[in-house]
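A.B. asks: no FASTA, just this:
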């Protein structure tokens, strides 16, 4: 028999959250889907916070933690599985899900496991789709694919390294980050010198002389990242070695790439310490320009860091993040949301990140809807990295960051969008997108039957079923 749940009375915290977010009781009640009188009773501890209200709080205010974190996470995962619009079956109500967890906890866990397995199969389908497009017949993933998938499976969060970076950051001077990094490197016997060049080489380390030469043309945030990248190789050597050993990656190339990726991750975590960065992000409503100024980071670095805030019990807002080049290739990606990217190749042409590549230094926002009905608000910005030489073209690409529509109130870029209004219909990849009325379709979905009507002409010269 399931033991009775402890009644949760945390009205003072709910009231403090409402005041901190400057919401009236009516506005807060509306976001939680309850009446104003019910909210008032909860705030005064006349009534406990129920599971249904906990779920609403977790969805509307993911940066807050009420009650038992593990129980709330379990309830959210079960509701996600029971209400996923991508599954062709009638959705369950949240009250039915809660009763199911209480009365049949093993059955609920099994449903969640099946749903997660289904999602993994969809991800594998995306990978196969991309390999088909690229003409690859090799069943084994390439080293960089293997490392990319490893980070995705880890949720793009490495706890041991992140916590070590947070501890080290507390010992450095926050007002002079470059000087603090250089002083710490000098303690390890490393000398930092300037290096002239055309931009093709960002830095070079001489292990025998223990000298790190950094390109003098780099902006301060790039220089700081390179210093941090070298420093963490000394400071977190044992932690990174253990992660690589436990990764299960077989090939030497994959393990070496993972080691470099972990150093990149650690450098970002050192320059943007978890707790301070998460709290500041919440304070400025995830305004990237304010974040990068506060932490001396680049626009891309700040976006990427937001996608790594997945510490258990202290998660940040669940974001997706990606980087797209001029050809539409997704060269960096991670998603803490239900949205998943094509593993290789390009993204949906209707996504405004492609337009952002051609319009550097301007932020574009979009309200988009996936085929399963999930809506997202996102921003994208085109960036240009100077090469340092007329003979070398600059690097041009765009980064995109977004979250589900239900978190729009905590995402400053959604202020000009109307929640519930018209949204651009987008997909993941033409080969697995079921939309039949898309004028931008490049080819039909895989395994679909093509229907051709010679007497009817449209933008796409075929239908499918």
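C.D. replies: Cool, the structure landed. Predicted, not measured: the structure shown is a model, and the values here were computed from it.
A.B. asks: for the rest of this, base every contact and every neighbour count on C-alpha atoms.
C.D. replies: Will do.
A.B. asks: who touches the helix or strand that contains residue 29?
C.D. replies: In this assignment (DSSP states H and E), residue 29 forms part of helix 25-32. Contacts of helix 25-32 with the rest of the structure, by CA atoms under 8 Å, 6 or more residues apart in numbering, involve 18, 35-36, 39-40, 53, 56-57, 60.
A.B. asks: what does stretch 304-319 give?
C.D. replies: Against stretch 304-319 from outside (CA under 8 Å, 6+ apart): 62-65, 69, 155-157, 159, 268-269, 272, 274, 278, 320-321, 334-337, 401-404, 407.
A.B. asks: helices or strands up against the helix or strand containing residue 114?
C.D. replies: Under the criterion of DSSP H and E, residue 114 resides in helix 105-134. In this structure, helix 105-134 makes packing contacts with helix 69-83, helix 94-103, judged by 3 or more CA pairs under 8 Å, 6 or more residues apart in numbering; DSSP states H and E.
A.B. asks: next one for the comparison:
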């Protein structure tokens, strides 16, 4: 019967070096020649069953150590080379397999170095945010993707664009859509530009929200979208045409470093213009004040979604006719922060947004329900927060629903001006991101603060696994 053969030369060499044996000494103990052992260590000869048993009996070697795959190391190396910095370096896994087999210690060292790099980058980011919150600008700039540059630029300024607001308000007045804005927008596109809007079924356009065919002059909208989101897509097309000059004028105010960033920025401004068209400033501001900023009443009044109405609230900052300075944040159920917006810029230092005690995280447990809290930051600042889940495009039976959560909030001083602040809620002690929060005894703490050393008292431990001094 044929013997099972295993090529495990690097592992044999590692065992020999660990025992501080020469090839001659090990070969003699195994009953083979030094040259044959040399060939085994270079993977030019296999380890037979007899040799495996001999290694196990002479050196007390675990056979699984010789026969097992370096799966853990390989998976960790895959993670390292999946980083955007290294993603294009390897055509496949073969070289990674060779490294883990031939030099497992080197493989482990690369993984440790990569983890240290990520930890250092995380600490630098945390410290930069801490310095920025204290009025200091960090001098270190990291490499950013165009989408990161656009997000940071938009989030650091008030979410109000006066030129676009004025243009869209004037256009809405000239359009006179009555109670059927989608029909009026479609009619305008066909009359003024010969552009026809069509809704396509999922099997025809499975992977797109919208597509503009310049040759046939048709705008295709996916039936996956809710009626509100379909209207938004049409409004974005109209705004891109009717509000082109104001959009470009606002875009020119941003010092984007690349053409791709400008393209993304132009898309964001078109989305803003679409909201301004669907919910004209003066009418929306008046309705917001009458309803005490009840988002559900405003979404019914303007026939928009909860997300669209909440997003519009953050833009009510016209001089002389400003609303409550709301801020907004959206996350997915994995905790990834998808976007932030705010009338005064999202208050990063005072309200970091990643505290697990915020109601935005609890919203996923009760989809569609509105959760209201009053929260207190470590510096004494208080905020009113309103959270609710929102659904993405319609999923088929085989697909998982895309559900995100929105948090819209304002300074607690404005709470009584809203329908959500009527109840006298006791404040919940929250904080910024855990790495910047110094609250003692927090049951929800996920990471130690970067500003304090860890407590290593073996005689007493606190409520958190990340005790600090």
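C.D. replies: Now that the structure is in, tell me what you want to look at. None of the values given here were measured: they were computed from a predicted structure.
A.B. asks: and whatever helix or strand comes next after the helix holding residue 114 of the first structure, which stretch of the second structure?
C.D. replies: The helix or strand immediately downstream of helix 105-134 of the first structure is helix 143-153, counting by DSSP H and E. Aligned by TM-score structural alignment, helix 143-153 of the first structure falls on residues 146-156 of the second structure.
A.B. asks: again with stretch 290-305 of the first structure
C.D. replies: Counting by TM-score structural alignment, stretch 290-305 of the first structure corresponds to residues 297-312.
A.B. asks: if you count neighbours, what's buried in the matching stretch?
C.D. replies: 297-299, 302-312 (16 or more other CA atoms under 10 Å).
A.B. asks: export these to a markdown table and tack on secondary structure?
C.D. replies: Compiled in a markdown table, those are given as follows (DSSP: H, G, I helix; E, B strand; the rest coil):
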| residue | secondary structure |
| --- | --- |
| 297 | helix |
| 298 | helix |
| 299 | helix |
| 302 | helix |
| 303 | coil |
| 304 | coil |
| 305 | coil |
| 306 | helix |
| 307 | helix |
| 308 | helix |
| 309 | helix |
| 310 | helix |
| 311 | helix |
| 312 | helix |
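A.B. asks: ok, these vs residue 234 of the second structure, which is closest?
C.D. replies: residue 304 (13.2 Å; CA to CA).
A.B. asks: which residue is the nearest non-sequential neighbour of the closest one?
C.D. replies: residue 228 (5.3 Å; CA to CA, 6 or more residues apart in numbering).
A.B. asks: identify the residue of the first structure aligned to that neighbour.
C.D. replies: By TM-score structural alignment, residue 228 of the second structure lines up with residue 221.
A.B. asks: quick one: list the elements packing against the helix or strand harbouring its match.
C.D. replies: Element membership for residue 221 of the first structure, per DSSP H and E: helix 220-235. Applying 3+ CA pairs under 8 Å, 6+ apart, one finds that helix 220-235 of the first structure contacts helix 177-187, strand 211-215, helix 252-271.
A.B. asks: among these, which is nearest residue 199 of the first structure?
C.D. replies: That would be strand 211-215 among those, by CA to CA, at 7.2 Å.
A.B. asks: and the closest one, how far from the second structure on average?
C.D. replies: Superposed on the second structure, strand 211-215 of the first structure shows a mean distance of 1.0 Å to its aligned residues (mean CA distance after the TM-score superposition for the first structure).
A.B. asks: quick one: that strand to helix 220-235, angle?
C.D. replies: Per axes from the mean of the first three to the mean of the last three CA atoms, to 10 degrees, the angle that strand 211-215 of the first structure makes with helix 220-235 is 160 degrees.
A.B. asks: burial of residue 449 of the first structure, as a residue count?
C.D. replies: Residues near residue 449 of the first structure, counting by other CA atoms under 10 Å, number 11.
A.B. asks: kindly report the same for residue 207 of the second structure.
C.D. replies: 10.
A.B. asks: what's the match for it in the first structure?
C.D. replies: Aligned partner of residue 207 of the second structure by TM-score structural alignment: residue 200.
A.B. asks: who are the contact partners of its match?
C.D. replies: Residues in contact with residue 200 of the first structure, defined by CA under 8 Å, 6+ apart, are residue 387.
A.B. asks: what of the one 10 residues further on?
C.D. replies: Neighbour list for residue 210 of the first structure: 189-191 [criterion: CA under 8 Å, 6+ apart].
A.B. asks: surely the match of residue 228 of the second structure meets residue 299?
C.D. replies: No - counting by CA atoms under 8 Å, residue 221 of the first structure does not reach residue 299; the two are 9.6 Å apart.
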